[in-house]
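1. structure for this input, please:
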Amino acid sequence: MKTESYKTDVTSKEDARFIVSLLQFVISDCIMNFDLDDHNHVLKIETNREIKEMVYGVFNKQGFYCQKL
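-> Here you go, the predicted structure:
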């Protein structure tokens, strides 16, 4: 598995849990967690496949920003 990191504008634990639950519905074979203490509010995802477009889609639909690091 490789780890992908995304810079986000998610700041609350509630929003982070919500985004992770949506992502797990769309991408069920990945391990995800937020580091809200990091100044970039990083989402890290362990995956075996290309998921960037799916991640961007979930964030955009919910009105959040993310960019792959």
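
2. drop to CA atoms for contacts and neighbour counts, all remaining ones
-> OK.

3. tell me which residues are up against stretch 23-32.
-> For stretch 23-32, contacts defined as C-alpha atoms under 8 Å, 6 or more residues apart in numbering pick out 20, 43-48, 51, 54-55, 58.

4. correction: stretch 38-52
-> So stretch 38-52 is contacted by 1-11, 27, 29-36, 68 (C-alpha under 8 Å, 6+ apart).

5. run a quick neighbour tally on residue 67.
-> Neighbourhood size, residue 67 [other C-alpha atoms under 10 Å]: 15.

6. here's the other one to compare against:
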Amino acid sequence: MNVYIFKTSISPQDISFVNSILRSVIPKSSWNFDLEDCDHILRVESKKNITKLVQLNLQRDGFECEELL
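-> Here you go, the predicted structure:
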């Protein structure tokens, strides 16, 4: 399992909406948020590389999303 970490613009009120986006595009992955971090971290665990998929879908819906390496 790989862990991908993203800097985002997700806020607490966006969680439900973002969860629905992630469920539709990466249903076999798990994720969690650390919105207390200044970078509003999204961590995703997945067997395959989902970086582009997550970034494109969140950005399409108006969120900033950048993988932290």
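
7. filter the contacts of stretch 23-32 of structure 1 down to the buried ones, PyMOL style.
-> Buried residues within the contacts of stretch 23-32 of structure 1, by 16 or more other C-alpha atoms under 10 Å, are selected in PyMOL with:
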select buried, resi 20+43+44+45+47+55+58
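
8. what's the most distant pair in the contacts of stretch 23-32 of structure 1?
-> Using C-alpha to C-alpha, the contacts of stretch 23-32 of structure 1 reach their maximum pairwise distance at 48 and 58, which is 18.9 Å.

9. remind me which helix or strand the spatially most central residue of structure 1 belongs to.
-> Residue closest to the average C-alpha location in structure 1 (C-alpha atoms, centre = their mean): residue 43, at 4.5 Å. Taking DSSP states H and E as the criterion, residue 43 of structure 1 maps to strand 42-47.

10. just the buried ones from the contacts of stretch 38-52 of structure 1?
-> Buried among the contacts of stretch 38-52 of structure 1 by 16+ other C-alpha under 10 Å: 4-10, 27, 30, 32, 34-36.

11. okay if I get these as TSV plus distance to residue 62 of structure 1 and secondary structure?
-> Formatted as TSV, those follow (distance: C-alpha to C-alpha, whole Å; DSSP: H, G, I helix; E, B strand; the rest coil):
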residue	distance to residue 62 of structure 1	secondary structure
4	20	strand
5	19	strand
6	16	strand
7	16	strand
8	12	strand
9	12	coil
10	11	coil
27	16	coil
30	20	coil
32	18	strand
34	16	strand
35	19	strand
36	18	coil
